[in-house]
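**Q** mind folding the following:
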Amino acid sequence: MDEMVLRAQRFINSVYGSVPGINKVAEDGITGWSTMYALTRCLQHQLGITTLSDNFGPTTMATLTAQWPSINRGTGAPANLVRIIQSGLYCKGYDGGEIDGIYNDRVSAGVSKLKADAGVGGLFAGDAMVPKLFKALLTMDAYVPVSGGAGDVRGVQQWLNGRYAHRPNFFIIPCDGHFSRDVQKALLKALQYEFGTPEAQVDGVFGPMTQAGLRANEVAVGSAGVFVQLFTGAMIFNRRNGVAFSSSFGSELQTQVRDFQSFVKLATTGRGDYQTWASLVVSHGDTTRRGTACDCVTEITTARAQALKAAGYAIVGRYLTNVPNTSLNKKIQPGELAVISGGGLRVFPIYQTYGGSVTYFNPAQGAADALAALDAARGYGFKRGTRIYFAVDFDALDSDVTSNIIPHFRAIKTRFGQYASEYQIGIYGPRNVCSRVAREGLTTASFVSDMSSGFSGNLGFPMPEDWAFDQISTITVGSGDGRIEIDNNIASGRDSGQNTFDAVSGGPKLDVAFDAANRGALIADLAAYLEGIGYPERPWQLSNADTVDRLLNHDGLFTGLARAFRIRKALLQAPAFFETRMSGPDDALAEAAVTNWYTYKIAYEAWEEAGKVGPEPTVPIPVQEDSSTGIGQIRAGSAISARNYCARQGITEEAVLDDSDWHVMWDVWKKLKNDNEYNISTIPLLHFWGAADIGVARPGLADSDDLTRRVIARYNGTGTEADQYGVEVLGIYRVFEKYNAPARNLS
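**A** Model (predicted):
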């Protein structure tokens, strides 16, 4: 909390809090948009504007300019107008005096410092607050370097402000060292000014007039002046290392231009020609460029393959699945891959169902997407090493990447590791999304949606270093039967796609999603079976219906696991149902004892690290280091053994866990208890480990009842009780199979 920001908030509330259209702000001493918006409304009210708005727009600017074109100690501005300036200064991190309405030396110094930081001290000399600066004051833009900001980027930002901020359509941009949407638009406006564009047409848009201006202002070795400054500034904004902001084009810059051109796959002329300018100032660059890759939602027929090949395309992106409950048939069609490869083309797979809003992205969906994509890619015969591009197809804000998209892709990577995936993970999306996910180590290449040049994740962000495909335009090629609409992509060479595919077995069918229409019948059959073997519903246990619903809440995961590992879904459902249904008070007591034990271990470790100062923690009674827990009632020790076995056998790609470390045991036990997804994903691994332990074949799709019974029995241990468990749970397996088998046979 900042005391002076708090005082600014109290000023807003006390002086303007009763004014219609000005809501009171939280008095928390923390600068935020709510405080800045309130100060903007206070200014509008002070100027006599009746319709108040968060936006410091043309009306506010014109009214302020007419009434107070300059405010300092000699202009006699109203005290509250000065208090708004003082409050804004404090919210911006500058000294604003005492918020007393007096434009004193401290206010003068704060305003002068703000001008210097913003690079406009030369334009707006002296200590007066002027309208353009007032607008900048009442934003959250920073004029000092912020976390990760680059000094050379900030220098260009200050130069742009210092050269153009007096122009009517140019407003002071941040000087924080970050290339952003506002900075990119400012760069385009600066170019438009230098082209001589009429003021009314200066809009920061990459339109025909701007394109014509760039074509007419090529820069190269020997060039000098403002266009070289703008060109080097654009290079710096695109994070071309070592580029100096300069007004002269020398041989060193020529080399750096060639490096950039090579990076974005332009002709390496070393000149600031139109295509190079375009690639620097707008995400899609020159949309008339023809790439060698494309993607489409349309089946590639023989005629279309011929048309694409004739148009210079070599690689085609096609979709692994359709979007559920829609009529669009965009997925790869039977025999299409053979047509593509037979036509001399290669293919890369894309996975997208929805992916069009932030709410789609979360760890559970990421896990489900990973399973679905793996299943589909294997079903088409994509070979080991193929990269699957998971789509983020919306204008994701940076905060969306942090809150939703990175966790989503972390879950995808986890799932790929759990299934020893032979495939690589790629991402389709705006520049910032691709770059941030890649920096987390979650993807190996990016398919960039640069065609969406207005996306905040593209505006002001450089091309991802790991880009494989750059989507820049939608075009139509071919005619007649060969006519096809495609997205035109530039290929970097990082991913050449595939042109041969593994044979797809015609063996037993894989399980599919449960048909919710059968829920009631499934519950009735399970209830009848359990009562028949002496397990009626008890008040202290979950009902059969509640247990089934718990499993159906994770049906996508059960289905995906079964398909990924090529085993029967009922082999996962049966023990999960029985263990959940039969859990009771004794299990809860055992879980409490385990929690008490590790609470003691943590306290004892802290006591030792503190030099054994104070009383020694008391050992709990009873001592219980492990217990069955979670939806599958799995012990941590068993889970560690199973996961380590599968990792060593190459069934998964997870790291081997240290079973001698109690911290690992505690961590695994907590995940088994609290994370249903982790618990359920352990069940197939327990079956694989258990089968190896008793010397039987690894479970598959066409196992005998005897093998299935023995594997289920080992889930519970060994001995007479485990054998009985195998017999009882095999019956539950058969009930689930009664509904699973018809569904998969119809698929």
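
**Q** switch to C-alpha atoms for all contacts and neighbour counts from now on
**A** OK.

**Q** mind checking how far stretch 155-168 is from the chain centre?
**A** Taking Cα atoms, centre = their mean, to the nearest Å, the mean C-alpha location of stretch 155-168 is offset from the chain mean by 33 Å.

**Q** which stretches of the protein form strands?
**A** Ranges of strands within the chain are 293-295, 315-319, 346-351, 387-391, 424-429, 445-448, 467-477, 484-491, based on DSSP state E.

**Q** please identify the most buried of those.
**A** Ranked by mean neighbour count under mean count of other Cα atoms under 10 Å, those are led by strand 445-448, which reaches a mean of 28.

**Q** from what I can see V226 touches S247, true?
**A** Yes: counting by Cα atoms under 8 Å, V226 does reach S247; the two are 6.1 Å apart.

**Q** okay, now S112: neighbour count?
**A** Neighbourhood size, S112 [other Cα atoms under 10 Å]: 20.

**Q** quick one, what contacts it?
**A** Contacts for S112 (Cα atoms under 8 Å, 6 or more residues apart in numbering) come out as 121, 126-128.

**Q** of those residues, buried ones?
**A** Applying 16 or more other Cα atoms under 10 Å to the contacts of S112, the neighbour count classes 121, 127-128 as buried.

**Q** what's the closest non-adjacent residue to I680?
**A** G632 (6.5 Å; Cα to Cα, 6 or more residues apart in numbering).

**Q** any idea how far the nearest residue to T60 once chain neighbours are set aside is from V25?
**A** Excluding the flanking residues, the one nearest T60 by Cα to Cα, 6+ apart is Q44, at 6.4 Å. The spacing between Q44 and V25, counted by Cα to Cα, to the nearest Å, is 17 Å.

**Q** equivalent analysis for Y37, please.
**A** Note on Y37: its distance to V25, by Cα to Cα, is 10 Å.

**Q** and what of T559?
**A** T559 is 50 Å from V25, where distance means Cα to Cα.

**Q** this one next, for a side-by-side:
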Amino acid sequence: MADEMVRKAQQFINIVYEGKLGIGRIPETGVTSWSMMFALTRALQYELGITSLSDSFGPTTLSTLQSKYPALNSATVPSGNFAKIIQSALYCKGYDGGDIDGTYNSRVAASVARLKQNMGVDFVYPGGNLVPKVFKGLLNMDAYVTVNGGSDTIQAVQRWLNGAYVHRRDFFIIPADGHHSRDVAKSMLFAVQYELGMADGTANGVFGPGTQSGLKSHTVAPGDSNTWVRLFSAGMVLNKRPVAFTGTFTSALASEVSAFQSFAKLPVTGTGNFSTWASLLVSYGDQSRNGEACDGVTLITTARAATLKAQGIKYIGRYLTNPDPTPSGDLIHKAIQPGELRTIAANGLRCFPIYQTFGRDASDFSYPQGRAAGQAAVNAALDHGFKSGTRIFFAVDFDALNEDVTNSVLPHFKGITDAIADDGNRFEIGVYGPRNVCTRVSEAGHATASFVSDMSSGFSGNFGYPLPENWAYDQIVTRTVGSGDGAINIDINIASGRDTGQNSFNPPRGPLPDTRLNSSVLTAMQTDVGKYMESIGFPNDGGFRSHTHEVCFRTVVIEYDTVITQLAYRYKMRKALIQTSAYWEMRHIDAIDVSKDLKIIAEFNATGSFGDSSTGICQIFGRTAVLAWNHAIRKGYAEGSIRDLNSDQDKYNIWRDCMDDDQFAISTVPLIHMWNADGAPGNVFEEKPLRPVRLDYTESETFQILRRYQGPADSEATPHAKQRMALYQIMEKYNSISRNV
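**A** Predicted coordinates:
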């Protein structure tokens, strides 16, 4: 909701400082924003005589303010504009700033006093003077009252930390909004270091060796009453344990400590020992712990299995696929290798599968990509021999911010959920990622267990978030264990028992060539393809496009099944590659495409000049068809006569074949795929060659083939290929069923 005094503050900045702050005009919306706070910060720097302005209220701003105006009030404020900056900032924070008239009056002083009270620093900085650290806290978007259902108990912790440590050089005022956060978590580490006696400049808010060593001698237990107990209870509060914020270690606190230790799989002592301190302060906790689980990218041999058993490992996480078609070094065996699951089971160990291909950025997550990931994981799990009931952990391996989770990760997991459901819920869904990702995905109903990447303690989604309630594996440290042939580098995971992997597997499915579709799968296949296409905006009745889902499916998948089977066998590629490209293009045909075809025919008949365009059920350009066929003939993939790329007649003839002869068009699709795999020689946009198309193509190679069929990487072909990957996986699902019957 717009606030007229905030709007007046924005107008003040625009009028007085236009062209002076190194930024454009502030939108006069009447709504507080970071852009407004940055502008006020720059205005302050300008008034302080700082020549290099920035959005950050950093050390230079703080030290300059401290040296010139250690206490701002009606007697010391240097100018009307300086006072207006303070008044404007107060309104942006929700406090009374007077009339923004350049006067540090009693209303301003009263608001500053209330601000300090809300921060928890009023007894450190009494009265209505504005001091530098409070000014710094004024010029940001932090709240000092509870917001969005914030906890009063957490707010009490925040205010206590501010009041207790604001006098220290490197401690700055944190929010008092009732919510745990990265800043609050770091302030707790500073507080611990200060209580350990670390000097300013030594204390750094990092859980390093000195901090760990000091904490080992500060166990707190029932009956203790001191600042260490207060800090410990604060850690419990911030980890959402139902305790009071107290300086006395009561029996009630001891009971909740025992419950937390049991939950986190720590030794249950009911005391605040080092391992418990560590779990409260940092996501990875006490990294000296031994876990019953591990994960890694290394092949499990008999010798390595023996090493893991000797370490107390019971559960091993291994990857279903490796997106790199030519892995090297440590990643050569990232994916489960032939015979490996047999070795794991024979040595009394259990395996839980992990699915990760891309997943390093928010752009790798969306509903269509989730659909593709879900079905790809099912296909891969079945290929390796995992049985129904296995939980597959889908990875989110980047520092996903809250908005990334909302906009990308949750839709992605909805896609995974839908894909698993359409497959008959043979497999359960787990999520791998930072704490916030795991919690939100699980609360949305898209995962039944979490594999927490707590080793990435600096991730925004780990710093300040509690361990998810449904955690199954907690990844805490990387170690190399064993020696000689048994040496192996692994990530150590604490296991909760919520997931125990599998120790019995079906025979693996080899890379068999495709066969004709089994008639028993056609109805389900048509339904699944239609449901997916509807989910991305293609109604089954065709909408404004020329063909319905039924017509496209019947034409491409059913009527030409024998032809596509023969083509796939001849060229050693998956049928799904041909089916996906043909079906996708046919679904996209609309009246504009038909009109273009008629215009090209009329122009050629009238002038002999060929104006190229995509045509036919597979939407192929004449130039593309010539290049693909010539390439295939020269390579020995196909037989025929070489066509002249410079001849309009040759290009028109093959274009008409693609338009008029559906079988010819479909037969051209695999030739285009092989031409694209070889780098599309002769094309306007030549590409880096891939491996020749083969049955064991990785997902990244398949993605490239699907993308290249449509266009260059920097075009709409890339987002479309992300959608087509899900379609490909659905097609592949039913082809794999048919070839393994």
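
**Q** Q724 of the first structure contacts A713, doesn't it?
**A** Yes: the pair Q724 of the first structure / A713 is scored as a contact, 7.4 Å apart, by Cα under 8 Å.

**Q** looking at those two, which is more packed in?
**A** For Q724 of the first structure versus A713, the count of surrounding residues by other Cα under 10 Å is larger for A713: 27 against 14.

**Q** contact partners for that one?
**A** Applying Cα under 8 Å, 6+ apart, the residues near A713 of the first structure are 722-727.

**Q** also R494 of the first structure?
**A** 445, 466-468.

**Q** so what corresponds to it in the second structure?
**A** Correspondence of R494 of the first structure to the second structure, assessed by TM-score structural alignment: R498.

**Q** returning to that earlier point: comparing Y37 and V25 of the first structure, which shows the higher neighbour count?
**A** The residue with more neighbours, out of Y37 of the first structure and V25, is Y37; 21 against 16, by other Cα under 10 Å.

**Q** quick one, what contacts V192 of the second structure?
**A** Contact analysis of V192 of the second structure by Cα under 8 Å, 6+ apart lists 211, 231.

**Q** no no, V156 of the first structure
**A** Per Cα under 8 Å, 6+ apart, neighbours of V156 of the first structure: 233, 245.

**Q** how much space between it and E737 of the first structure?
**A** Per Cα to Cα, V156 of the first structure is found 67 Å from E737 of the first structure.

**Q** so which two of the contacts of S112 of the first structure are the farthest from each other?
**A** G121 and A128 (10.6 Å; Cα to Cα).

**Q** measure the counterpart of D485 of the second structure in the first structure to G335 of the first structure for me?
**A** In the first structure, D485 of the second structure lines up with D481, judged by TM-score structural alignment. Computed with Cα to Cα, the distance linking D481 of the first structure and G335 of the first structure is 18 Å.

**Q** now K383 of the first structure
**A** Distance from K383 of the first structure to G335 of the first structure, by Cα to Cα: 16 Å.

**Q** trace P466 of the second structure over to the first structure, please.
**A** Residue pairing (TM-score structural alignment): P466 of the second structure is matched to P462 of the first structure.

**Q** mind checking which of the contacts of A713 of the first structure are buried?
**A** Among the contacts of A713 of the first structure, those scoring as buried are 722-723, 725-727 (criterion: 16+ other Cα under 10 Å).

**Q** in helices only, show me the residues you listed.
**A** The helices, defined by DSSP state H, take in 722-723, 725-727 from those.

**Q** isn't G415 of the second structure right next to F365, touching?
**A** No: counting by Cα under 8 Å, F365 is not a contact partner of G415 of the second structure; they are 9.8 Å apart.

**Q** where does the lengthiest helix in the second structure end up in the first structure?
**A** Ranked by number of residues, the top helix in the second structure under DSSP H is helix 717-739. Under TM-score structural alignment, helix 717-739 of the second structure corresponds to no residues of the first structure.

**Q** contacting residues for the residue nearest to T60 of the first structure?
**A** By Cα under 8 Å, 6+ apart, the contact set of Q44 of the first structure is 50, 52, 60.

**Q** what do you get for L253 of the first structure?
**A** Residues counted as contacts of L253 of the first structure (Cα under 8 Å, 6+ apart) are V243.

**Q** what does L188 of the first structure correspond to in the second structure?
**A** Match for L188 of the first structure (TM-score structural alignment): L189.
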